[in-house]
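>>> Prediction below, plus the sequence it came from.
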Amino acid sequence: MSGSIQYDCDGEVATVTLSNPAKLNAVDSVMWRQLALVVSELAADNRLRCLVLQGEGEQAFAAGGDIEEFASRRDTVEHAMAYHAQAGAALQAVGDCPLPTIALIRGACIGGGLEIAAQCDLRICGESARFGAPINRLGFSMYPVEMVALLRLAGAPTMRELLLEGRILGAAEALAKGLVTRVVADEAVAAEASATVRRICQGAPLVARWHKQLLRRLQQDLPLSDQELRDSFAFLETADYREGVAAFLAKRAPRFRGC
């Protein structure tokens, strides 16, 4: 039986859940396909301001891909290319999502689960969470396209530990190596994620989207054009900018509308 991607929206916040609890939320081919579709659909909803990704239950965010289906889904180069194109589309959907994205991580965040978390803007985990990609013990390498976000996030030295040694990192070490944003007590993970969502939603939603675009653009080794610099002042034409300044001067909380 395949796992599934569940989601629900509560006001301005969407929560996407990787659901395959019998296999510690291992991501199968159906889930990869659904993840791309769900995230793309939510990304197009202008009413939303934040997206949270989590695994079902307390044991795992996702313990990797579903190894059981590899014998049929990755048995030839053609099948493997198709399988990883599907996974790559899901990862790209998360990475390209214009909404701020938060990975709420409990338990195991391994292999494909770590790849998904790496595509998020923020990663908040509990003290007992663990991270790794010990696929050297399974005899296969990480697909190059899927390595990109992890390499950008943690750097080559950490990737060498994860891939050459197959090390599993605890939460504190993952934090020190840049794999996660914040570590809290296990029982406080959901509350900390909720507080993070609240802080994001208190800000201007257009500004959050623009900041995501600018951060990605500035990671490219190319100078900004004059037009790009001019475009960075697009906020001057928004009602939210006028509201933000007026609220500051009036010493009240702003009421942003995303326009």
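Okay, I see it.

>>> hey, let's count contacts and neighbours off CA atoms from now on
Noted.

>>> Point to the residue nearest the middle of this protein.
Central residue of the chain (Cα atoms, centre = their mean): residue 120, 2.1 Å from the mean position.

>>> That residue: which element?
Counting by DSSP states H and E, there is no helix or strand that carries residue 120.

>>> For the closest residue to it other than its chain neighbours, grab the count of nearby residues.
Take residue 120 and drop its neighbours on the chain: the residue closest to it by Cα to Cα, 6 or more residues apart in numbering is residue 101, 5.1 Å away. Residue 101 has 24 neighbouring residues, counting by other Cα atoms under 10 Å.

>>> re earlier: would you agree the residue nearest to the centre of the chain is in contact with residue 98?
No: in this structure residue 120 lies outside contact range of residue 98 using Cα atoms under 8 Å: 10.8 Å.

>>> At which residues are the helices of the stretch 1-150 of the chain located?
With helices called from DSSP state H, counting those that start in this stretch, the stretch 1-150 of the chain shows them at 29-43, 70-73, 77-96, 112-118, 144-160.

>>> which one of the ones you listed lies closest to residue 169?
Nearest to residue 169, of all the helices of the stretch 1-150 of the chain, is helix 144-160, at 10.2 Å by Cα to Cα.

>>> In addition, the following structure is provided for comparison:
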Amino acid sequence: MDADSDDSDATPTAFETLRIERTDAVARVIFDRPAELNTITPALLEEFATVIDTLEADNDVGCLLLSGAGDRAFSAGAELTALADDEMTTTDGVELARTGQQTFGRLDACDTPVVAAVDGVCLGGGMELATAADLRLATADSTFGQPEHSLGLLPGWGGTQRLPNLIGESRAKEIIFTGDHYTAAEMADYGFLTRVVDGDEFSERAMEVAEQVAAGPPLAQKYTKRAMGAGRDDTDAGLEIEAHAFGQLLDTEDFSEGVTAFQNDDDPAFTGE
């Protein structure tokens, strides 16, 4: 999905590997290396980390919508030439893995909801990136996979941890151990994708999902993400956050707005207060 459109208010940026475009409360982050299938470089990771922090701090942003430039790939993963460089040491590899883990960890822990819109190839680090989002939708002809084992590697940007949490350990091991490519329909069946959309309506549907999410209650969304994140490793901790958040949300203007809108059979206008 190339996110260019006439009704978007483009936000100028100084980034070399990314573009940010704003449409009301939706901030579209476009990985902008189409000739390289939007492969991920250390420079892209650095810029993406800055983008995540900047947009999360913007109270006017209600949803991040991730996509790849061009019509061939969301992201084909890490830039292979950098990995195969004879000058890269074991220490360099560890640091690269940690950088990717930390950047995608920022995305995972971001209080702002994140939607990944996959159109085309989504492999390796690109799939790890999509896994760190909250919702994933894709065109019917998109392709997914974790091919690292075919290179004698393993997913190093969180894939061994987040993918099992998302779709179960057995499915995750199948995808990682085989290194096979999977269709969008298969990934939807596995629970990885929330929606599969025809290509001719994909851009519109992706924006509709992002706009719906962006219109949600910011405080409730933030606490929901935090409770779910804590509960992955410790159910009791997740339940404790859930309970405290529930009580705090009862004393917000958003709750009053939600109740009033429900009683009047109207759509609520949440403000995050």
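Done, it's in. Remember, predicted model here, so these are calculated numbers, not experimental data.

>>> thought residue 164 of the first structure was touching residue 135?
No: if you go by Cα under 8 Å, residue 164 of the first structure and residue 135 don't touch, sitting 9.2 Å apart.

>>> Looking at those two, which one has more neighbours?
residue 135 (18 against 15).

>>> if I pick the corresponding residue of the second structure for the more buried one, what's in contact with it?
By TM-score structural alignment, residue 135 of the first structure lines up with residue 148 in the second structure. Contacts for residue 148 of the second structure (Cα atoms under 8 Å, 6 or more residues apart in numbering) come out as 124, 154, 155, 176, 179.

>>> just to revisit the earlier point, which position in the second structure aligns with the residue nearest to residue 120 of the first structure?
Applying TM-score structural alignment, one finds that residue 101 of the first structure aligns to residue 114 in the second structure.

>>> and what of residue 9 of the first structure?
Match for residue 9 of the first structure (TM-score structural alignment): residue 22.

>>> what's the closest non-adjacent residue to its match?
Nearest one to residue 22 of the second structure, counting by Cα to Cα, 6+ apart, is residue 9 at 5.4 Å.

>>> Next, count neighbours for the one you found.
Using other Cα under 10 Å: residue 9 of the second structure sits among 14 other residues.

>>> again, but for residue 187 of the first structure
Neighbours of residue 187 of the first structure (other Cα under 10 Å): 12.

>>> ok, now residue 28 of the first structure?
When counting by other Cα under 10 Å, one arrives at 25 neighbours for residue 28 of the first structure.

>>> Could you do the one 4 residues further on as well?
Residue 32 of the first structure: 25 surrounding residues under other Cα under 10 Å.

>>> quick one: what's aligned to it in the second structure?
Matched by TM-score structural alignment, residue 32 of the first structure corresponds to residue 45 in the second structure.

>>> isn't its match right up against residue 100?
Yes: assessed by Cα under 8 Å, residue 45 of the second structure is found in contact with residue 100 at 6.6 Å.

>>> count of residues packed around residue 254 of the second structure?
Residue 254 of the second structure, neighbours per other Cα under 10 Å, totals 22.

>>> Am I right that it falls within a helix?
Yes: using DSSP: H, G, I helix; E, B strand; the rest coil, the assignment for residue 254 of the second structure is a helix.

>>> Show me what it aligns to in the first structure.
Per TM-score structural alignment, residue 254 of the second structure is aligned with residue 240.

>>> was I right about its match contacting residue 257?
Yes: in this structure, residue 240 of the first structure is within contact of residue 257 by Cα under 8 Å, at 6.5 Å.

>>> Between those two, which contacts overlap?
Taking Cα under 8 Å, 6+ apart as the criterion, residue 240 of the first structure and residue 257 both touch residue 204.

>>> re the thing from before, could you pull up the residues touching the match of residue 254 of the second structure?
204, 255, 256, 257, 258, 259.

>>> And residue 256 of the first structure, by the same measure?
Contacts for residue 256 of the first structure (Cα under 8 Å, 6+ apart) come out as 203, 204, 205, 240, 243, 244.

>>> closest to residue 65 of the first structure among those residues?
Checking the contacts of residue 256 of the first structure against residue 65 of the first structure with Cα to Cα, the nearest one is residue 205 at 33.4 Å.

>>> what's the closest non-adjacent residue to that closest one?
Leaving aside its sequence neighbours, residue 205 of the first structure sits nearest to residue 258 (Cα to Cα, 6+ apart; 5.4 Å).

>>> ok so that neighbour is a helix residue?
No: checked against three-state DSSP, residue 258 of the first structure lies outside a helix; its state is coil.

>>> pretty sure it contacts residue 206?
Yes: when contacts are counted by Cα under 8 Å, residue 258 of the first structure is listed as touching residue 206 (5.7 Å).

>>> tell me, how many neighbours does whatever residue of the second structure lines up with residue 114 of the first structure end up with?
Mapped onto the second structure by TM-score structural alignment, residue 114 of the first structure lines up with residue 127. Residue 127 of the second structure has 24 neighbours, counted by other Cα under 10 Å.

>>> OK, contacts around residue 127 of the second structure?
Counting by Cα under 8 Å, 6+ apart, residue 127 of the second structure touches 75, 77, 144, 145, 146.

>>> do the same with residue 164 of the second structure
Residues near residue 164 of the second structure by Cα under 8 Å, 6+ apart: 170, 171, 172, 173.

>>> Show me what the third one lines up with in the first structure.
By that I understand residue 172 of the second structure. Using TM-score structural alignment, the partner of residue 172 of the second structure in the first structure is residue 159.

>>> Strands of the stretch 151-259 of the first structure, start to end?
Using DSSP state E, counting those that start in this stretch, the strands of the stretch 151-259 of the first structure run over residues 168-170, 182-184.

>>> Kindly name the residues of the second structure that line up with the last one.
Counterpart in the second structure of strand 182-184 of the first structure, with TM-score structural alignment as the criterion, is residues 195-197.

>>> Return the distance of the matching stretch from the chain's centre.
Relative to its chain's centre, stretch 195-197 of the second structure lies at 16 Å (Cα atoms, centre = their mean, to the nearest Å).

>>> quick one: residue 256 of the second structure from residue 268 of the second structure, how far?
Using Cα to Cα, to the nearest Å, residue 256 of the second structure is found at 10 Å from residue 268 of the second structure.

>>> which of these two has more neighbours?
Neighbour count, other Cα under 10 Å: between residue 256 of the second structure and residue 268, residue 268 has more, with 19 against 15.
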